[in-house]
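Asker: quick one, structure for this:
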Amino acid sequence: MHPRIRTRTRIAAALVSTAATVIALTGCSGGSGTTGDDKATITFQEQFSDAETAQFTKQLAEFEKQHPNITVKLIRDNDASYYDKLTTQIAAGQGPDIARVEPPRASQFIAAGWVQPLGDAGGSAKDYFPASLKSVTKDGQLYGVPVDVSALALYYRTDLFKAAGIDAPPATWDEFEADAKTLTKGDVHGVGLFGGWGGFEFYPWLWQSGAEVVNSDQTKAVFDSPAAVKALTLWADLQKTAMPKGMAAATEDDLKGPFISGKLAMLTSGPWMLPSLKSAGIDGKWAVAPLPEGEQAATVLGGLDLVVLKNSKHADAAKTFVKWLMQDSTQKTWASALGYLPVKTSLYSDPAFKDDSSIATFSTVLQQAKTRPTVAAAGDIDTALGAAVQSALSGSKTPQRALDDAVAASNKALK
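Answerer: As a prediction, the model looks like this:
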């Protein structure tokens, strides 16, 4: 499964621990372990990159003098078994006070009773994009907050479009397919759509076709419908006519270079692509647009959520941390320093972001975002869907057969 898309290109294969990072926070409202002269140490388990760790530490250092009674110990765990270890800890009554997790995991943890409601620490629901709260809301209460938001959009080479006589990015599937074929010439390919990230890249097209992943009560997989087959057929046809060979096993890393060098006219990616393109020396030759529409507009929500776990012995201190983290000033500094999208809607009108046309486009894209299934078998469904995409792109199965097999595997997991 590819729930955290930006992470795939940066997570190391081995566990890294930076438990020595100790930071003081402000805003403590009192409570367990934080009253009077008492000191509370809370643990924050996450999967930061080196740049994120450096920026996080830098931002929090200013609070040390203001509130020395709360310290935060970062536990950086970039191992592939992150969630296996985390769930084992929680089930044993242990684990960190705070965890940074994928939205499907947040939903599962909340349903299992492993997460505490945040009260007013997370702010108001109106502060965030609606889709970003679906995984962390229960009975009208916030049990978590999005700390990273992303969604897939269309990146395109404006110079190649202009040379081909195309004056705007494709707005519909028909335009998209036609443009991809027109832009394919010589060693230049019109588009790259890949299967190496499981089903993640395909979700938007599935939804755009009018298909759904599971039925309304989330008990049965239904992505073998005629609409879903139409979406996968579009991908399979483009592999034959307008995409580089081998897209079944390819990832974004295989396409970024050709896009930068002008050998690929279009690809789908998220906001994590922006910093590298802005520093690639191709200013004025690329732009971002919403994905072309099928029966409807849709894209897939990515990102990460923050939750306070039920086993926390310093819940008040942990919620104080969350409240500080989600205030506008903290989020503005974080997003602008790292080149990320703001998670709070109010920041898109801030001068630091509103004049960036790419970020403005992503604010529209995020309004179209949908979340992947949040059922316990979500990982199995994503794996099955990813296998279907790979089979169709490689030509080993027809789109219909690939989706039929994937639905059968998904329903077995759901039972």
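
Asker: CA only for contacts and neighbour counts going forward, please
Answerer: Will do.

Asker: quick check: Ala265 vs Val72, distance?
Answerer: Per C-alpha to C-alpha, to the nearest Å, Ala265 is found 45 Å from Val72.

Asker: who's more crowded, the two?
Answerer: Just comparing Ala265 and Val72: by other C-alpha atoms under 10 Å the higher neighbour count belongs to Ala265, 27 against 23.

Asker: so who does that one touch?
Answerer: For Ala265, the contact set (C-alpha atoms under 8 Å, 6 or more residues apart in numbering) comprises 156-157, 160-161, 180, 183, 188-191, 259.

Asker: in the chain, which spans are strands?
Answerer: 22-24, 40-46, 70-76, 98-101, 137-138, 141-142, 144-151, 153-157, 266-269, 286-289, 299-308, 369-370 (DSSP state E).

Asker: out of those, nearest to Asp167?
Answerer: Minimum separation from Asp167 across the strands of the chain (C-alpha to C-alpha) falls at strand 153-157, 11.3 Å.

Asker: let me know the angle separating the closest one from strand 299-308.
Answerer: Here strand 153-157 runs at an angle of 130 degrees relative to strand 299-308 (axes from the mean of the first three to the mean of the last three C-alpha atoms, to 10 degrees).

Asker: structure for this one too, so we can compare:
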Amino acid sequence: MRLIAGIATVALLGALTACAGDDSGDGGPITLRMTTWSANPAHVELFTAIADEYKQTHPDVSVTFDALPIDNYTTTLTTQIAGGNTPDLAWILESAAPDFVSSGALVPLGDAVEKPAELVPAATALWQRDGTLMAYPFSTSPFGVFVNTDLLKAAGQSLPTGAAWTWDSAIAVAGATAAKTGKQGLVVRDFDYKDWTNLATVFGGWGAEAWSADGKTCGFDQPAMAAAMDFLHKATFTAKAMPAPGTSADFFAGESAMTITQISRASLLKDAKFGWTLVPLPAGPNGDYSVIGQAGLGVLKKGKHADAATGFLSFFTSEANSAKLAAFFPPPRKPQLTAATLAKSNPLLKPAQLQDVVIDGIATGVVKPSHTGNAEISQAVRAALDPMWRPGADVPAVLSGVCAAIQPLLSK
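Answerer: Prediction:
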């Protein structure tokens, strides 16, 4: 079902350019619906507060937030659109950005974004069409590694620092901690042997890429990717430093020594019963690197209240509200990308952590893999990678199979 939905995504979104929603009617109250993929109470509380403030100056406009499961967010969103239940605004995953932006399914934002000159060019690149911003990148969030320092201490391990913080040392510490404590070692959060794009946080250290910069040539069978995937395989099945298929562990519940994720998850540590820290991704054979996950906010043309939705987007993404959202979602505005500014809205994180992981990460990072027709391509990659997640797998052969599966799709 997910594959079928993925194949239809581009055609479906393209069909939406035929007509846009409007705000015509009897002039009565309007309720906007905005889809998100977070039901985190802290996030919902902030969104609701922004909507309530907007209502003070726009009494006829209410906003509801519809949290869709992250695992099938884009599929659910496009299914809603196909079924005539189009939201007015939607968060868009970076993986789906090329489809939404290129299809014309979104209302061009034009001058709806306050102080556009403040936006970091690297943050807006994925969200533009012919030089026009089609969605606002409200979250440009580098990945870092959260570490349970109490668990490491209990295992007699210490966290490598400086030049010693490499993938080899990270896996050595994670494996030793797992063996000593009975917990898990390092978890790539939200991967779970399903969303392979989160592995970019690892294979980026080898300089590996899923496909070429122009999106036309598969990169899975290249030496850098083969080395990275061989490392992952050994870390899982030989060093036992990463959870094997069928094993889950929640770092934020104290079940693993380390996890790779973004600072938006730091709120889950508010009442943590263990000591922790946040550090950048370990250096790989290709040196230091950073990987960024992005989220854009767009207005759907097919929504019933496109004009009103654009007005709310303008308010939601204003300079003042961008500073509030920075508590969870690193903003694309240059003046707000300072350790001092981010520290005001991220009290759980130290200024040095924000500088090392977030600010420096945005300056040098690359966005997770994305491509037009991404749903179909990603499903094909996932299926072709399945044989790798078992002991004794022939990693190069598996990766050749990935390219055989997706090269025709990349060439479309």
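
Asker: list the TM-score for the superposed pair.
Answerer: TM-score for the superposed chains, counting by TM-score structural alignment, normalised by the length of structure 2: 0.76, backed by 375 aligned residues with a C-alpha RMSD of 3.6 Å.

Asker: on that earlier part again, dump the strands of structure 1 into TSV; add distance to Glu201 of structure 1 as well.
Answerer: Formatted as TSV, the strands of structure 1 follow (distance: least, C-alpha to C-alpha, whole Å):
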stretch	distance to Glu201 of structure 1
strand 22-24	37
strand 40-46	24
strand 70-76	27
strand 98-101	20
strand 137-138	25
strand 141-142	28
strand 144-151	10
strand 153-157	10
strand 266-269	8
strand 286-289	16
strand 299-308	8
strand 369-370	13
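
Asker: shouldn't Ser132 of structure 1 be in contact with Val300?
Answerer: No. The pair Ser132 of structure 1 / Val300 is not scored as a contact, 10.7 Å apart, by C-alpha atoms under 8 Å.

Asker: what's the first-to-last distance across stretch 245-259 of structure 2?
Answerer: By C-alpha to C-alpha, the extent of stretch 245-259 of structure 2 from end to end equals 16 Å.

Asker: same question but for stretch 267-281 of structure 2, I mixed them up
Answerer: For stretch 267-281 of structure 2, the first-to-last residue distance is 20 Å (C-alpha to C-alpha).

Asker: which of the residues in it are buried?
Answerer: 267, 276, 278-281 (16 or more other C-alpha atoms under 10 Å).

Asker: so of those, which two are at opposite extremes in space?
Answerer: Farthest pair in those, by C-alpha to C-alpha: Ser267 and Leu281, 19.6 Å.

Asker: circling back: which of the strands of structure 1 sits closest to Ser124 of structure 1?
Answerer: When these are compared by C-alpha to C-alpha, strand 141-142 sits nearest Ser124 of structure 1, at 8.5 Å.

Asker: which residue is nearest the middle of structure 2?
Answerer: Geometric centre of structure 2, nearest residue: Gly293, 3.6 Å, by C-alpha atoms, centre = their mean.

Asker: that residue matches what in structure 1?
Answerer: Under the alignment (TM-score structural alignment), Gly293 of structure 2 pairs with Gly302 in structure 1.

Asker: try Lys324 of structure 2
Answerer: Lys324 of structure 2 maps onto Thr333 in structure 1, by TM-score structural alignment.

Asker: neighbours of the residue nearest to its match when sequence neighbours are not counted, just the number please.
Answerer: In space, and not counting its chain neighbours, Thr333 of structure 1 is closest to Gln59: 8.0 Å by C-alpha to C-alpha, 6 or more residues apart in numbering. Gln59 of structure 1 sits with 14 neighbouring residues when counted by other C-alpha under 10 Å.

Asker: residue contacts, Gln59 of structure 1?
Answerer: Contacts for Gln59 of structure 1 (C-alpha under 8 Å, 6+ apart) come out as 330, 333-334.

Asker: what's it aligned with over in structure 2?
Answerer: Gln59 of structure 1 maps onto Ile50 in structure 2, by TM-score structural alignment.

Asker: separation between its match and Phe203 of structure 2?
Answerer: Taking C-alpha to C-alpha, one finds Ile50 of structure 2 at 38 Å from Phe203 of structure 2.

Asker: equivalent analysis for Pro408 of structure 2, please.
Answerer: 23 Å.
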